[in-house]
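S.K.: Everything below, folded, please.
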Amino acid sequence: MIHSKSNILLIYTGGTIGMVKDFKTNALKAFDFKTLLDKIPELQLLDCNIETVSFKEPIDSSNMSPKYWVQIAEVIENSYDDFDGFVVLHGSDTMSYTASALSFMLENLKKPVVFTGSQLPIGDLRTDAKENLITSIQVASLQKDNKPIIQEVCLYFEYKLYRGNRTTKMNAEHFEAFASPNYNELAVSGVHLKVNKKYLFKPDVDKPLQVHKYLDNNIALIKLFPGITKAVIQNVFETPDLKAVILETYGAGNCTTERWFINLLKEKISCGIHIINITQCLGGSVMMGHYETSNWLKKIGVISGKDLTTEAAVTKVMYLLGQNISTENFKSTYEMSLRGEMT
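M.R.: Coordinates of the predicted model:
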């Protein structure tokens, strides 16, 4: 593996990784990333130049929204020709949503965009922030024949690099906070950094980067549960300007077969609302028609989310609604893998 000197842009949006503890007061305060090399001298061992940029007002990731996704995309767009890779520092709570969104927004991406964060602040004695940050920068700087090895949006956390739109946060306390239940790791960090090349996304080499900045969030997410009432579901569908609903169903895409439920979905589909079926299960895929309890969904035209994570399902529908795809083509486009987000 040939690794030549790279220029890396570090983008700080907010989150625990950007906090340090004031040991006099025990209070957390924002970290000045301009002093990054002073605070983490190990970064000087990496054969790359590191520049930093920060949100004017860093945010807690619980406040993340599409307008901030656009800001991140614009930083990458405006700096794209000057840097070989990008590392985005982000709070862990909504990191999988942001990584998924950016994967759709950055079409024909040919450079690494690595999301990372931490469970403990960078100045904490037992912090995971340093390792996550150092290895993310190393991953973003990997090159072969002067070309980036990673050419997609990914997420690095606790010794593993994942495809961003395949991840979900699955633990609020452990350092191993993320999982990619339906896709293999892109790389594993141990004594050596091992890249699983056969799992890497391969973009179209002939097309330039295209940044999509319009996302339509007139959508809803309904998690089915035994006993959910008609009134609850009907109220969701009566939301003004609603364009799409994601249903989190049971198992391989199964749901109640009560007539009121099927008739309601059929009526809303005929009105032009897109209904997408994803599974509540952490792993596995929707297979409509495999069981009788999902056969009706297939017959009335519900869209299969296959093995999408909830995060990818949500951001993909926002992205596609923003592309003004015709109702006739929306289903086939959604069921197609665009950035390696589904099998």
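
S.K.: For the rest of this, base every contact and every neighbour count on C-alpha atoms.
M.R.: Noted.

S.K.: tally of neighbours for Asn129?
M.R.: Residue 129: Ala, not Asn. 24 (other CA atoms under 10 Å).

S.K.: residues in contact with it?
M.R.: Counting by CA atoms under 8 Å, 6 or more residues apart in numbering, Ala129 touches Ile17, Gly117, Ser118, Gln119, Leu120, Pro121, Ile122.

S.K.: Which member of those is positioned nearest Lys67?
M.R.: Lowest distance from Lys67 to these (CA to CA) belongs to Gly117, with 20.1 Å.

S.K.: what's the spacing between that closest one and Ile246?
M.R.: 28 Å (CA to CA, to the nearest Å).

S.K.: can you check Glu131 too?
M.R.: 36 Å.

S.K.: With Leu10 instead?
M.R.: With CA to CA as the criterion, Leu10 and Ile246 are 34 Å apart.

S.K.: before we move on, what about Glu335?
M.R.: 13 Å.

S.K.: same deal with Val53?
M.R.: 35 Å.

S.K.: Show me which of those two is the more surrounded one.
M.R.: Per other CA under 10 Å, whichever of Val53 and Ile246 has more neighbours is Ile246, with 22 against 14.

S.K.: who touches the more buried one in this structure?
M.R.: Ile219, Ala220, Leu221, Ile222, Ile275, Ile276, Asn277, Ile278, Ala313, Val314.

S.K.: That one - that's part of a strand, no?
M.R.: Yes. Applying DSSP: H, G, I helix; E, B strand; the rest coil, one finds Ile246 inside a strand.

S.K.: and the gap between it and Thr315?
M.R.: 11 Å.

S.K.: Do I have it right that Val236 meets Ala220?
M.R.: Yes. The pair Val236 and Ala220 qualifies as a contact (CA atoms under 8 Å) at a distance of 7.2 Å.

S.K.: Buried residues in stretch 30-43, which are they?
M.R.: Neighbour-count burial for stretch 30-43, counted by 16 or more other CA atoms under 10 Å, picks out Ala30, Phe31, Phe33, Leu43.

S.K.: that older thread, give me the subset of the contacts of Ala129 lying in helices.
M.R.: Among these, the subset assigned to helices under DSSP state H is empty.

S.K.: Also this sequence, please, to line up against the first:
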Amino acid sequence: MKTKPSILLIYTGGTIGMIRDSETGSLRVFDFKNLLDKIPELQQLKCDVKSISFIKPIDSSNMNPNHWIQIAEIIESHYNIFDGFVILHGSDTMSYTSSALSFMLENLAKPVIFTGSQLPIGDLRTDAKENLITAVELASLYKDGKPVITEVCLYFEYKLYRANRTTKINAENFEAFASSNYPELAESGVHLKINYPYLWKSNVTDPLKVHKTLNTNIALIKLFPGITEVFLKTMLNTPQLKGVILETFGAGNCMTESWFINLLKETILNGIHIINITQCIAGKVNMGQYETSSQLKEIGVISGKDMTTESAICKLMHLLSAEISHESFKTMYEMSLRGELL
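M.R.: Here you go, the predicted structure:
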């Protein structure tokens, strides 16, 4: 290992990379080449920090799989040069992007930490500095000559989470994210408290493999009382549709009307995968626990278990692009690939 770990900051866009013009009051993109001038605290960390930015930073609401691939390619091309990566990203879709990267980066043996902020980096009460400094510190942590973090994470407001376990829950508070079904990996206070038992154990010896294809021919359908057959049939008959995330009630429950079950069964027989995800913030799908979910299990609906919707969507895009037989898809989807489910 080098004397000092080297960390690459990748700025994609978002509030954290903005600074307020002192004369006009308007926000403009921060020049990360002058990062140490604006955030001298970074010099106190025992690491070397370099930065790279998207040529045209984008608002996270405009993030799409092509941008996810761009981020993955930057990590791939710099993987052997840097010891860790911190990705600066708008908070609105950060859980989607970070979940996607967790599946795209196979055999990852270095930290990839997403962070952002609710206020611009130059504002008086900004959360940007703390989020950025601590994310860099976490990415540079080593123990016994090996990186402590070897997975894709998300750091926000004093907590480090497994990225594919997160959901944005608040648009105004600094505590914007939650990981309801998995404990935080670390907590920042007077000291950094690392929850070692919950970290992803990376024992890989194979080189990093970056998956750069994602199948976006999917649909997200949230059930609600009164959903009609016409609406659902229209959604399920979308041309080129390959997979559906079905957000159900409670522990994976749904209505038992014959038209509904028959429509889902017909869709599955036509080769379209249907994934059952709960609408609840916490908890998991347990098909067969109640009569209102037993029929879903019988017709071949796939259990999303305790995955977040964001992670379920990204995993579906990832697996649909892989060379997996239709028969093996269910087994693969219900298996934990990157710690996204229990």
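
S.K.: Got a TM-score for the two of them?
M.R.: Once superposed, chain against chain, the TM-score is 0.99 (TM-score structural alignment, normalised by the length of the second structure); 342 aligned residues with a CA RMSD of 1.1 Å.

S.K.: Going along the chain, name the helices of the second structure.
M.R.: 35-38, 65-78, 94-104, 128-139, 229-236, 258-269, 291-298, 309-320, 326-333.

S.K.: Just put the ones you listed in TSV and tack on distance to Lys56 of the second structure.
M.R.: Listed next are the helices of the second structure as TSV, based on distance: least, CA to CA, whole Å:
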stretch	distance to Lys56 of the second structure
helix 35-38	18
helix 65-78	11
helix 94-104	17
helix 128-139	20
helix 229-236	34
helix 258-269	41
helix 291-298	45
helix 309-320	24
helix 326-333	35
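
S.K.: can you tell me which of those comes nearest to Phe85 of the second structure?
M.R.: helix 128-139 (6.7 Å).

S.K.: What about the aligned residue in the first structure for Ile81 of the second structure, how many residues nearby?
M.R.: Under the alignment (TM-score structural alignment), Ile81 of the second structure pairs with Asp82 in the first structure. Neighbourhood size, Asp82 of the first structure [other CA under 10 Å]: 11.

S.K.: ok, now the one 5 residues further on?
M.R.: A total of 28 residues lie near Val87 of the first structure under the criterion other CA under 10 Å.

S.K.: And Asn146 of the first structure, by the same measure?
M.R.: 13.

S.K.: And the residue nearest to it when sequence neighbours are not counted, how far from Pro148 of the first structure?
M.R.: Distance criterion CA to CA, 6 or more residues apart in numbering; nearest residue to Asn146 of the first structure, sequence neighbours excluded, is Ser4 at 6.8 Å. As judged by CA to CA, Ser4 of the first structure and Pro148 of the first structure stand 10 Å apart.

S.K.: would you list every one of the strands in the stretch 51-200 of the first structure?
M.R.: 85-89, 106-107, 113-116, 143-144, 147-148, 153-157, 160-163, 168-169, 178-179, 187-189, 193-195 (DSSP state E, counting those that start in this stretch).

S.K.: who wins for proximity to Ala252 of the first structure among the ones you listed?
M.R.: If we rank these by CA to CA, the stretch that ends up nearest is strand 168-169, at 18.5 Å.

S.K.: for the residue most central in space within the second structure, what are its contacts?
M.R.: Nearest residue to the geometric centre of the second structure (CA atoms, centre = their mean): Ser99, 2.2 Å. Shown here is Ser99 of the second structure, whose contacts under the criterion CA under 8 Å, 6+ apart are Val152, Ala163, Asn164, Arg165, Glu310, Ser311, Cys314.

S.K.: cool, Tyr12 of the first structure as well?
M.R.: Gly18, Thr52, Val53, Ser54, Phe55, Pro58, Val88, Leu89, His90.

S.K.: If any of these are buried, put those into a ChimeraX selection.
M.R.: Selecting the buried subset of the contacts of Tyr12 of the first structure in ChimeraX, with 16+ other CA under 10 Å as the burial test, is done by:
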select :18,52,54,88,89,90
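
S.K.: Quick check: of the contacts of Tyr12 of the first structure, which lies closest to Arg259 of the first structure?
M.R.: His90 (44.3 Å).

S.K.: my guess is the closest one contacts Gln119, does it?
M.R.: No. Between His90 of the first structure and Gln119 there is no contact under CA under 8 Å: 11.0 Å.

S.K.: Between these two, which contacts overlap?
M.R.: With CA under 8 Å, 6+ apart, His90 of the first structure and Gln119 have common neighbours Ile17.

S.K.: picking that back up, identify the farthest-apart pair in the buried residues of stretch 30-43 of the first structure.
M.R.: Top of the distance list for these (CA to CA): Ala30 and Leu43, 19.7 Å.

S.K.: Count the neighbours of Gly84 of the second structure for me.
M.R.: Gly84 of the second structure has 28 nearby residues by other CA under 10 Å.

S.K.: Contact partners for it?
M.R.: Counted by CA under 8 Å, 6+ apart, Gly84 of the second structure has contacts Pro5, Ser6, Ile7, Leu8, Lys110, Pro111, Val112, Ala139, Ser140.

S.K.: got a markdown table for the residues you listed, with neighbour count and distance to Phe156 of the second structure too?
M.R.: Formatted as a markdown table, the contacts of Gly84 of the second structure follow (neighbours: other CA atoms under 10 Å; distance: CA to CA, whole Å):
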| residue | neighbour count | distance to Phe156 of the second structure |
| --- | --- | --- |
| Pro5 | 19 | 22 |
| Ser6 | 20 | 22 |
| Ile7 | 23 | 18 |
| Leu8 | 24 | 18 |
| Lys110 | 22 | 19 |
| Pro111 | 23 | 16 |
| Val112 | 30 | 14 |
| Ala139 | 27 | 14 |
| Ser140 | 26 | 17 |
